[in-house]
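Based on what follows, work out the 3D shape:
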Amino acid sequence: MTAKHSAQAGGVTRRQAVKLAAAAGIVAAGGLALPPLFREPLRSEVFVAKAADYGADLAGILRRGLAELGVTPQELAGRRVLLKPNLVEPHAGAGHINTHPLVLRAAAEAFLALGAASVVVGEGAGHRRDAYLVLEESGLEDVLAQDKLRFFDLNNGPVTLVGNRGGVSKLGDLWLPQLLARVDLVVSVAKMKVHHWAGVTLSMKNLFGVMPGVVYGWPKNALHFAGIEESILDINATVRPGFAIVDGIVGMEGDGPIMGDPVAAGVLVLGRNPVAVDATCCRIMGIDPRRIDYLKRADGTLGTIAARAIAQRGEDPATVRRDFALLDFVPAQQGIRLGR
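Model prediction:
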């Protein structure tokens, strides 16, 4: 199967999909039932694994992590899974900007091996309007073609209005892609990066990419105007991703999420609760999650950030800690360093 035919939306070619989406426009409000929550444990568990490079057995690592977290074939049998990567601003050869394609491949293999009925990939890139240029430059298109995984451009296509379950920002109700109603499990497959406005961008911030550009603009300006931290909380409360995987094999430090420098953290981090996953990632990055505004506000409502309330599986975050470089002149990165 060619790359062109693998990146389809709704069974049509990629260019047809964009045209049809534009013609469809925004559909009437209502009718979108959010996917049921993945089985939520009484306490949060997060799995941390070492991965020296992208040539490691990533699918095996993820399968081991899923098993450690108690994910069973019975739980995933027949489920339709959406993998949501971070493709913010692809540049060929700059693997520290976006979720690596081999992490997406490994995630798809792991969920299918556990009995998922289907796995698709969806993203609404933050800056580029041409989703398929994004796929080509990021290297993801080849992986999608080889593995016959369907891609959905979340920036375009039918959307519908749903109630804002967070109610923190000034956004009011949220327009979401109708695709979310056709999957059972949303998995945020994020990149481990610092951020010049939010402090860090991990699995929770990654959900900006489900918000359609045809409504919220490029680079999702309406969400910025409504407050980045507040929008993160509202989107996560409404979409309720059921799982998070963070690619920290090579992350980004300094002027993230685009202009920063690569840093080899050598880890994959995963769990059912994005808040706990992101708090663990912060500790690995040498950042105090209590000093990240949206994580502090999510604590006790969307999840937990307290180390004592997170059962760590796999590696101890302290043993794989790699302090990411922070910029003194960036307000969001000031005073967030985790003490030793």
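
From now on I want contacts and neighbour counts done on CA atoms only, so please keep to that.
Fine.

So which residue is smack in the middle of the protein?
Centroid-nearest residue in the chain, with Cα atoms, centre = their mean: S188, separated by 3.0 Å.

thought that residue was touching R240?
No - applying Cα atoms under 8 Å as the test, S188 and R240 come out as separate, 10.2 Å apart.

Now do the contacts for F324.
Counting by Cα atoms under 8 Å, 6 or more residues apart in numbering, F324 touches 194, 252-254, 263, 285-286.

Doesn't it lie inside a strand?
No - judged by DSSP: H, G, I helix; E, B strand; the rest coil, F324 forms no part of a strand; its state is coil.

do you know how far it is from M204?
19 Å (Cα to Cα, to the nearest Å).

Check the burial of the closest residue to A7 other than its chain neighbours by counting its neighbours.
Computed as Cα to Cα, 6 or more residues apart in numbering, the closest residue to A7 that is not its neighbour in sequence is F151, at 4.8 Å. Neighbour count for F151, taken as other Cα atoms under 10 Å: 26.

Second chain to compare with the first, below:
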Amino acid sequence: MVRPEQFLSESLMTRREFLRRSATGGAILLSGGVFLNGCSFERQRAETFIAKVEHYNADIAKVIVNGLRELGVGVKEIQGKRVLLKPNMVEPHSGAGPIITHPLVIRGAVEAFKHLGASRVLVAEGPGHCRDSILVLEESGVGDVLHEDRIPFVDLNYDSGFRVANAGRLSELPALVFPSTLQQIDLIVSMPKMKTHHWAGVTLSMKNMFGVMPGSFYGWPKNVLHFAGIDKCILDINLTLKPHLAIVDGIVGMEGDGPIMGTPKQAGVLVMGRNLAAVDATCSRVMGIDPHKIGYLKAASGRIGPIKEANIDQRGEKIASVRTNFALIDKIPAHHGIRLG
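I've put the predicted structure just below:
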């Protein structure tokens, strides 16, 4: 068993040694976490927060702390909690700025939650396009940040799993297999990259939760979920798991043929909120995309949260002040007719 203090004391450990031991060290987490019995996010109204952040050298931790406080998330809610940050790390790619949640956004979130008193903050992901998560960490630069800051990483693709009845039942999957790590944390934070998507139209905080599903059960790139229906499985996963927060990296996003073949898009924002449907609807509008034309977001309305703009209380910047139309591709069916008027 790898103990938490080992990560702090073994300062001479190489980056690869640290990442490999961390990736197999799910046992560093304490037992007894809350899973699937938190507050329901199926409410008529929700709040989202938009911050202008022009570059990754900004004080991102301060931006996130301020955003959380605007959303009513403070020390009282975070103190003593075990927080899992779920970035989007779809595949290894040198200089993968528009593909993968930026390492400095991850670092900023770690610092923010520690500032608010979290007892443990870890990063966890199950990359969909690559069986070697350590390679993804190294190529993306995320591994450097984790090593420098001694942040534990859990490879969800190879974590042991447990079955839960499918609460959504939109797909034909009667149950879902989740990684055991999720039983040992208190808060799940979805941290996607703001991107258009070849099959779903957009990929944001709800779609990002595909990465918690173990590849050892669902294949690569989570083929079982694709065959069962992407939109339906997005809803099933989020209705069953109920993530607690979302922080979307839209400083540099991806437009066009995302989630991996598109081009960088400077949007200059971080978007945050408690309700993932509301966050994704807000992000869609920032991208110049109508959330009511995105299949899984339309289906999320009334099940997971509001997507109608009038039912989302906007904090921070106004959508109109940061809107920047992400390029859509005519030959991609999922991009047809989704432009916001």
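
After superposition, what is the TM-score?
The TM-score (TM-score structural alignment, normalised by the length of structure 1) is 0.92; 324 aligned residues with a Cα RMSD of 1.9 Å.

The residue nearest to the centre of structure 1 in helix, strand or coil?
Applying three-state DSSP: S188 of structure 1 is strand.

That one maps to what in structure 2?
Using TM-score structural alignment as the criterion, the counterpart of S188 of structure 1 in structure 2 is S190.

Let me see the contact set for its match.
If you count contacts by Cα under 8 Å, 6+ apart, S190 of structure 2 has them with 85-87, 205-206, 208-209, 243, 245-248.

Next step: those restricted to helices.
Judged by DSSP state H, helices contain none of these.

Please narrow the contacts of F324 of structure 1 to those residing in strands.
Judged by DSSP state E, the contacts of F324 of structure 1 include 194, 252-253, 263 as members of strands.

For those, please prepare TSV with the additional fields distance to A318 of structure 1.
Compiled in TSV, these are given as follows (distance: Cα to Cα, whole Å):
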residue	distance to A318 of structure 1
V194	18
M252	19
E253	18
V263	17
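
Which member of those is positioned nearest E141 of structure 1?
M252 (22.5 Å; Cα to Cα).

Report the distance from stretch 333-341 of structure 2 to the chain centre.
The chain centroid and the centroid of stretch 333-341 of structure 2 are separated by 23 Å under Cα atoms, centre = their mean, to the nearest Å.

Oops, could you answer that again for stretch 62-76 of structure 1 instead?
So, by Cα atoms, centre = their mean, the centroid of stretch 62-76 of structure 1 is 19 Å from its chain's centroid.

Please name the nearest non-neighbouring residue to the aligned partner of L114 of structure 1 in structure 2.
Per TM-score structural alignment, the equivalent position to L114 of structure 1 in structure 2 is L116. Leaving aside its chain neighbours, L116 of structure 2 sits nearest to V75 (4.7 Å; criterion: Cα to Cα, 6+ apart).

what's the answer for Y218 of structure 2, then?
V224 (5.2 Å).

And the strands in structure 1?
Ranges of strands within structure 1 are 44-50, 80-85, 118-123, 151-153, 159-162, 174-177, 185-195, 199-201, 243-253, 261-263, 267-271, 310-314, based on DSSP E.

Between those, which one is closest to L32 of structure 1.
Nearest to L32 of structure 1, of the strands of structure 1 and by Cα to Cα, is strand 159-162 at 6.8 Å.

mean shift of the closest one relative to structure 2?
After superposition onto structure 2, strand 159-162 of structure 1 sits on average 0.6 Å from its aligned residues (mean Cα distance after the TM-score superposition for structure 1).

Structure 2: matching residues for that strand?
So strand 159-162 of structure 1 sits over residues 161-164 in structure 2, by TM-score structural alignment.

again, but for stretch 204-215 of structure 1
Going by TM-score structural alignment: stretch 204-215 of structure 1 matches residues 206-217.

Can you tell me what sits against that stretch?
86-88, 124-128, 131, 156-159, 161, 177-179, 190-192, 221-222, 234-235, 237-238, 276-277, 280.

and the gap between the alignment partner in structure 2 of R321 of structure 1 and P152 of structure 2?
By TM-score structural alignment, R321 of structure 1 lines up with R323 in structure 2. Noted for R323 of structure 2: a distance of 35 Å to P152 of structure 2, by Cα to Cα.

what's the answer for K293 of structure 2, then?
Plainly put, K293 of structure 2 is 38 Å away from P152 of structure 2 if you go by Cα to Cα.

Between the two, which has more neighbouring residues?
For the pair K293 of structure 2 and P152, the greater number of neighbours falls to P152 (25 against 17), based on other Cα under 10 Å.

Alright, calling it a day.
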